[in-house]
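1. Sharing a model prediction with you, sequence too.
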Amino acid sequence: MSLWPRFRHRRAIAFRFPCFRRIKRCADRSPRLPVARCIDRIAAELICPYPPGVPLLVPGERMDAQRCAWLDQQHRRWPDQVPGKVMVLA
């Protein structure tokens, strides 16, 4: 049996994972910074280029120096698919 019917509505997701509510609330007023300035900050948005559709950055993930350098390299390689700026929580 699939678990998807349980998570069909946003309220169900927010109820089961309260951290998503906090991230979304803070993301509405969070700054968009260049990737190089996001070291030791928490991501507020999803970066998921398509294709292949694999997330490179997930909301709530702490961005260390290695991850920021890698995202900057990916942006230089595919500027249309990977953004050079990221919304972060302060």
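-> Sure thing, it's come through.
2. CA only for contacts and neighbour counts going forward, please
-> Noted.
3. Toward the C-terminus from the longest helix anywhere in the chain, list the very next helix or strand.
-> In the chain, with assignment by DSSP state H, the single longest helix is helix 65-77. For helix 65-77, the succeeding helix or strand toward the C-terminus, using DSSP states H and E, is strand 85-89.
4. ok, structure two:
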Amino acid sequence: MKSALIALSVLIVLSGCMGASSPVYWKHKTLPSSQWRTDQNRCKRAVDKHLGLDYRNHADQGLSMYDEQMRQYEVGKKQKKLLNSCMRRLGYVPMN
């Protein structure tokens, strides 16, 4: 029980760090602001496909709770980095 609480605490702290570094909105010089959500969703789908993420078929890999949380944290970092890169390639600038 104690190890589960420690793992949960680590996950909460790490997820807070992840959220702070990701832009909330994107701005483009020539496209209307209504377009960014569509482009962001397109980038997200491309990133998920690249990383092999399918949330409907997440197979249990037999990892401990801590290992699974750390795996999710690492995947989340890669996902955000690739998403940001995709949006920048489309000409968007992050707006916090």
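-> Yep, that arrived. Computed from a predicted structure; not experimentally measured.
5. Just give the TM-score of the two.
-> With the length set by TM-score structural alignment, normalised by the length of structure 1, the two chains reach a TM-score of 0.27; 44 aligned residues with a CA RMSD of 4.3 Å.
6. For the longest helix of structure 1, buried residues please.
-> 67-69, 71-72, 74-75 (16 or more other CA atoms under 10 Å).
7. Measure how that helix sits relative to strand 85-89, angle-wise.
-> For helix 65-77 of structure 1 against strand 85-89, the angle by axes from the mean of the first three to the mean of the last three CA atoms, to 10 degrees is 150 degrees.
8. Mind giving me the packing neighbours of the helix or strand hosting Pro94 of structure 2?
-> Assigned by DSSP H and E, Pro94 of structure 2 belongs to strand 92-95. Helices and strands touching strand 92-95 of structure 2, by 3 or more CA pairs under 8 Å, 6 or more residues apart in numbering; DSSP states H and E, are strand 25-28.
9. For the helix or strand just after the strand it packs on, which outside residues touch it?
-> Next along the chain after strand 25-28 of structure 2, taking DSSP H and E as the criterion, comes helix 35-51. The set of residues external to helix 35-51 of structure 2 that reach it, using CA atoms under 8 Å, 6 or more residues apart in numbering, is 26-28, 54, 79, 82-83, 86-87.
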